[in-house]
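Enquirer: predicted structure and sequence below. I'll ask about it afterward.
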Amino acid sequence: MQHFDIIIIGGGAAGFFTAINAAEFNPNLKIAILERGKEVLTKVKVSGGGRCNVTHAEFIPKELSTNYPRGEKELLGPFHSFMTGDTMEWFEKRGIQLKIEDDGRIFPVSDDSQSIINCFLQETERLKIQVLKSHAVQAFEQKNNFWEIKTSKGEFSAEKMMLATGSNPKIWNILKKLDHKIIEPVPSLFTFNIKDDRIKDLPGIATEAVVKINSKKVNLESKGPLLITHWGMSGPGILKLSAWGARDLEKLNYQFQIMVNWLPGYSSEEILDQLKELKTKFAKQQVVKNAQFDLPKRLWRSLVLASEVNEVTTWADLNKSQLQNLSEQLTEGAFHVNGKSTFKEEFVTAGGLDLKEVNFKTFESKLHKNLFLAGEILNIDAITGGFNFQNAWTGGFLAAKAMTGN
């Protein structure tokens, strides 16, 4: 049986961040990362479309915490100790230049997630942290103040153990045997499958919109960029709804109706008044070809045709019913959602270890001494934009501090 001072199970973002910080706090410690797969940091590799969305440009703890449908209250304290600015400084100190994009997302200047992976691998090598791949954990238990861990390739022991295994049902099941409560996971970030003639030929169009879930059981609304795809709708406006409504939408079996307002800030009545003015102003022009409200031309055309207006109708020819139809299509169009799709290659879940059983000053289990947890193994998840990584960095940093007595 090999012995280490600290063993970290999980070769992902939270695991590496914890190990590196722990070794920096105390270089004399013997630290190992156990990874079940043949590769490490695979989720980092695909994140942000392969660019790695490191964190988000929100520098007030209270404001940052509001981006977590699950974990908002618990992360507020930790964010006062380590958050966005600290993350940026941490990477930049290690030679990774970062940039803030217009929407607040923060990426490496290289636009390549490999630069983040290389940084982690170089640091583990420099600090002599052992990274042991293809070590699938089969069991662990605490004996005589040490954690004993059995993997597919051998047995290990450590005084302190960190679990950073993400959404791993096998590890959750072991935790259940240790009397921890696990909140059953459901998908959190996903796109909406919608088959509708109005958007059938519009993949690639993106525009600002307000989307509301039209259900008696779910009262959610979000504003943000909406992207029309081959299978339906995506983009931040949709992903916010999927995150905040994760559990409720799962109960609806992902069958529900949404209302889309393509003109945020305007009501159907206000747009109807403006359409009446346009009817006079552009009397001789064809409605289909005369896009208004800065909407993409193809989207405008589709919504006009859906309002029982044909290709050659002029503004002067629009009757009262057609004007009403068009104002409704523009501000309260109903679309039926029939299922979901994974967002890119990223899979985030709502669910995991019950937050009541964790000390968020140290990210240590309240039930078992010297058992630490960080990242998505906990019932914490966020909207898209770098927030899930920030949770991993914050948890990893505070756990490393606690494990090393700093």
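Expert: Thanks, I have the structure now.

Enquirer: alpha carbons only for contacts and neighbour counts from here, please
Expert: Fine.

Enquirer: my read is M161 is in a strand, agree?
Expert: Yes - the assignment for M161 (DSSP: H, G, I helix; E, B strand; the rest coil) places it in a strand.

Enquirer: distance check, G12 against R36.
Expert: G12 sits 11 Å away from R36, going by CA to CA, to the nearest Å.

Enquirer: what do you get for E155?
Expert: 14 Å.

Enquirer: do the same with L299
Expert: 47 Å.

Enquirer: what secondary structure does A402 sit in?
Expert: What three-state DSSP gives for A402 is helix.

Enquirer: what is the burial count for it?
Expert: 17 (other CA atoms under 10 Å).

Enquirer: then Q322?
Expert: Close neighbours of Q322, defined as other CA under 10 Å, add up to 16.

Enquirer: now swap in T229 and tell me
Expert: Residues near T229, counting by other CA under 10 Å, number 21.

Enquirer: cool, and the one 4 residues further on?
Expert: By the criterion of other CA under 10 Å, M233 has 26 neighbours.

Enquirer: which helix or which strand is home to it?
Expert: Assessed by DSSP states H and E, M233 sits inside strand 232-234.

Enquirer: just E269 next, same as before
Expert: helix 268-281.

Enquirer: moving C-terminal of that helix, what's the next helix or strand?
Expert: Immediately after helix 268-281, counting by DSSP H and E, sits helix 297-305.

Enquirer: that older thread, show me what the strand holding M233 is packed up against.
Expert: Applying 3 or more CA pairs under 8 Å, 6 or more residues apart in numbering; DSSP states H and E, one finds that strand 232-234 contacts strand 190-193, strand 221-228.

Enquirer: identify, out of those strands, the most deeply packed stretch.
Expert: Of the helices and strands packed on strand 232-234, the one with the most neighbours on average (mean count of other CA atoms under 10 Å) is strand 190-193, at a mean of 25.

Enquirer: let's bring in a second one:
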Amino acid sequence: MNKRLIVIGGGAAGFFCAVNAARLCPQLEVLLLEKTGKLLSKVKVSGGGRCNVTHAAPDIGYMAQRYPRGQHFVKKAFGHFFVPDTINWFAERGVELKTEADGRMFPVTDSSQTIIDCLLREADLYKISILMQQEVTALQRTANGRWQVQLQHSPALDADYLCIAAGGYAQADKFNWLKATGHTIAAPAPSLFTLNMPGHPITALMGVSVPKALVKVTGSKLQEQGPLLITHWGLSGPAVLRLSAWGARELQQMQYTFTALVNWVPDYHENSLREEMQDLRHSLGGQKMYNKNPFELPQRLWQFLLQQAGIHETVRWADMPAKAQQLLVKNLVAMELPVKGKTTFKEEFVTCGGVQLTEINPATMESKLQPNLYFAGEVMDVDGITGGFNFQHAWTSGYIAAQAIAKC
């Protein structure tokens, strides 16, 4: 009798496990369950619809450092399937990837549909059965040691192997069906979100972006530098998204209410900028401050900062009052922005938390507590910053699980 693998979850990790297990072990019957009516939904929206497949990391150590949770685990896993393997896997199936200046990798078509079509073709080629609208409610061992999968609206299914690739959950109670297998769950917390500043005048600058800014959270060690985007609700951009990933648990404890300090000119600190201001007063003395922006900041932001310091549009550099200069320096290097709340970054919702990594073997993705139970993707307590890192973890863990199952 042919053995059966059931993969729970129709996202990147689930598909990658299913198609590779079926390819590596042709006699294996593979069934994929998806609880919604959509397959690969995160693949579709990732990278603004282009799908940020992976990241062109120079080595495993560099890559592992981009995971706020799970660094040691992914470091071991990447030894089995890493970025070059991902690139080759897709290339062998006619999907070429390209690298952008910041290291993010996309299909050359700039369309996530290319990745979706590739995975669906593989599923079709290896005759994987896909069942939609199938929510799993419980997992049980049968008398003969197989798994029984209880479904909400359908009869139970039996399997020899299970791979759980159900993604992250926002609420802890959603993990109850997994806890029943004896696994420990690290409590979930949102990761990759933008910061809300309701009613703050800076939101009038929505659409303004700064190529390099430093964002800090007061009362913590959290800080990130990089591109920053002002939105109609607050702050976004890579610097903020990285900050939200590294600070996921800390910011949750703060209930997303804190003060962000922004240095718009991170090449300066307060003392060096004060000295620079004195030089500018001499060198640009006769010019109007509103017209002459020496820090290469977006013009709308520069004028906003002058307004916040109480500097009128007719004021020349030489005539800037000492009090106004003090305020301008402070707002340039340490502008205080009160944060109250967060917003999910587009539809790229990521959670930290999930199945405790000490209970999973990184070389096989098999549970250390339950034989023939495997995990892949975000259901584990692993999450990366934005830039293709979460997808690489999905491909890696899905492939390793498939390889281990195919050997059984």
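Expert: Here it is on my side, so go on. Quick caveat: nothing in here was measured; it's all calculated off a predicted structure.

Enquirer: so which of the helices and strands packed on strand 232-234 of the first structure comes closest to N379 of the first structure?
Expert: Evaluated over these, closeness to N379 of the first structure peaks at strand 190-193, with 17.4 Å, by CA to CA.

Enquirer: give me the stretch of the second structure that that closest one matches.
Expert: Alignment of strand 190-193 of the first structure against the second structure: residues 193-196, by TM-score structural alignment.

Enquirer: give me the mean distance between that stretch and the first structure.
Expert: Superposed on the first structure, stretch 193-196 of the second structure shows a mean distance to its aligned partners of 0.3 Å (mean CA distance after the TM-score superposition for the first structure).

Enquirer: got a list of contacts for that stretch?
Expert: Residues from elsewhere that reach stretch 193-196 of the second structure, judged by CA atoms under 8 Å, 6 or more residues apart in numbering: 233-237, 240-241, 244-245, 339-345, 349.

Enquirer: again, but for stretch 169-189 of the first structure
Expert: Against stretch 169-189 of the first structure from outside (CA under 8 Å, 6+ apart): 137, 139-140, 165, 167, 239-240, 242-247, 250, 342-343, 347-354, 357, 367, 377, 379, 381, 383-384.

Enquirer: same check on stretch 231-250 of the first structure?
Expert: With CA under 8 Å, 6+ apart, stretch 231-250 of the first structure has contacts from 69, 186-195, 199, 206, 209-211, 217-218, 220-228, 255-256, 350, 381-384.

Enquirer: before we move on, what about stretch 133-140 of the second structure?
Expert: For stretch 133-140 of the second structure, the surrounding residues in contact (CA under 8 Å, 6+ apart) are 8, 33-37, 147-154, 177-178, 180-181.

Enquirer: which residues of the stretch 51-200 of the first structure fall in strands?
Expert: 55-56, 98-100, 105-108, 130-132, 137-143, 146-151, 154-163, 182-187, 190-193 (DSSP state E, counting those that start in this stretch).

Enquirer: average offset between the longest one and the second structure?
Expert: What it means is strand 154-163 of the first structure. Relative to the matching residues in the second structure, strand 154-163 of the first structure has an average distance of 1.2 Å after the fit, by mean CA distance after the TM-score superposition for the first structure.

Enquirer: how far off strand 137-143 does that strand point, in degrees?
Expert: 80 degrees (axes from the mean of the first three to the mean of the last three CA atoms, to 10 degrees).

Enquirer: strand 154-163 of the first structure vs strand 146-151, what angle?
Expert: Going by the same axes, to 10 degrees, strand 154-163 of the first structure makes 120 degrees with strand 146-151.

Enquirer: isn't V19 of the second structure right next to A123, touching?
Expert: Yes - with contact defined as CA atoms under 8 Å, V19 of the second structure counts as touching A123 (5.6 Å).

Enquirer: with neighbour numbers in mind, choose between these two.
Expert: Ranked by neighbour count (other CA under 10 Å), V19 of the second structure and A123 place V19 first, with 25 against 22.

Enquirer: please name the nearest non-neighbouring residue to A136 of the first structure.
Expert: Nearest residue to A136 of the first structure, sequence neighbours excluded (CA to CA, 6 or more residues apart in numbering): R36, at 4.0 Å.

Enquirer: what about that neighbour, how many residues nearby?
Expert: For R36 of the first structure, the tally of surrounding residues (other CA under 10 Å) stands at 20.

Enquirer: likewise S272 of the second structure?
Expert: Neighbour count of S272 of the second structure, defined by other CA under 10 Å: 11.

Enquirer: how far away is it from E224 of the second structure?
Expert: Where E224 of the second structure is concerned, S272 of the second structure sits at a distance of 21 Å (CA to CA).

Enquirer: residue contacts, the closest residue to L157 of the second structure other than its chain neighbours?
Expert: Nearest residue to L157 of the second structure, sequence neighbours excluded (CA to CA, 6+ apart): V149, at 5.1 Å. When contacts are counted by CA under 8 Å, 6+ apart, V149 of the second structure touches V136, T137, A138, L139, Q140, A156, L157, D158, A159.

Enquirer: can you tell me what D381 of the second structure aligns to in the first structure?
Expert: When the first structure is aligned by TM-score structural alignment, the residue opposite D381 of the second structure is N379.

Enquirer: report the angle between the helix or strand where L32 of the second structure lies and strand 147-151.
Expert: According to DSSP H and E, L32 of the second structure maps onto strand 29-33. Counting by the same axes, to 10 degrees, strand 29-33 of the second structure lies at 30 degrees to strand 147-151.

Enquirer: show me what strand 29-33 of the second structure is packed against.
Expert: strand 4-8, helix 12-24, strand 129-131.

Enquirer: which SS state does the alignment partner in the second structure of L241 of the first structure fall under?
Expert: Under the alignment (TM-score structural alignment), L241 of the first structure maps onto L243 of the second structure. With three-state DSSP as the basis, L243 of the second structure sits in helix.
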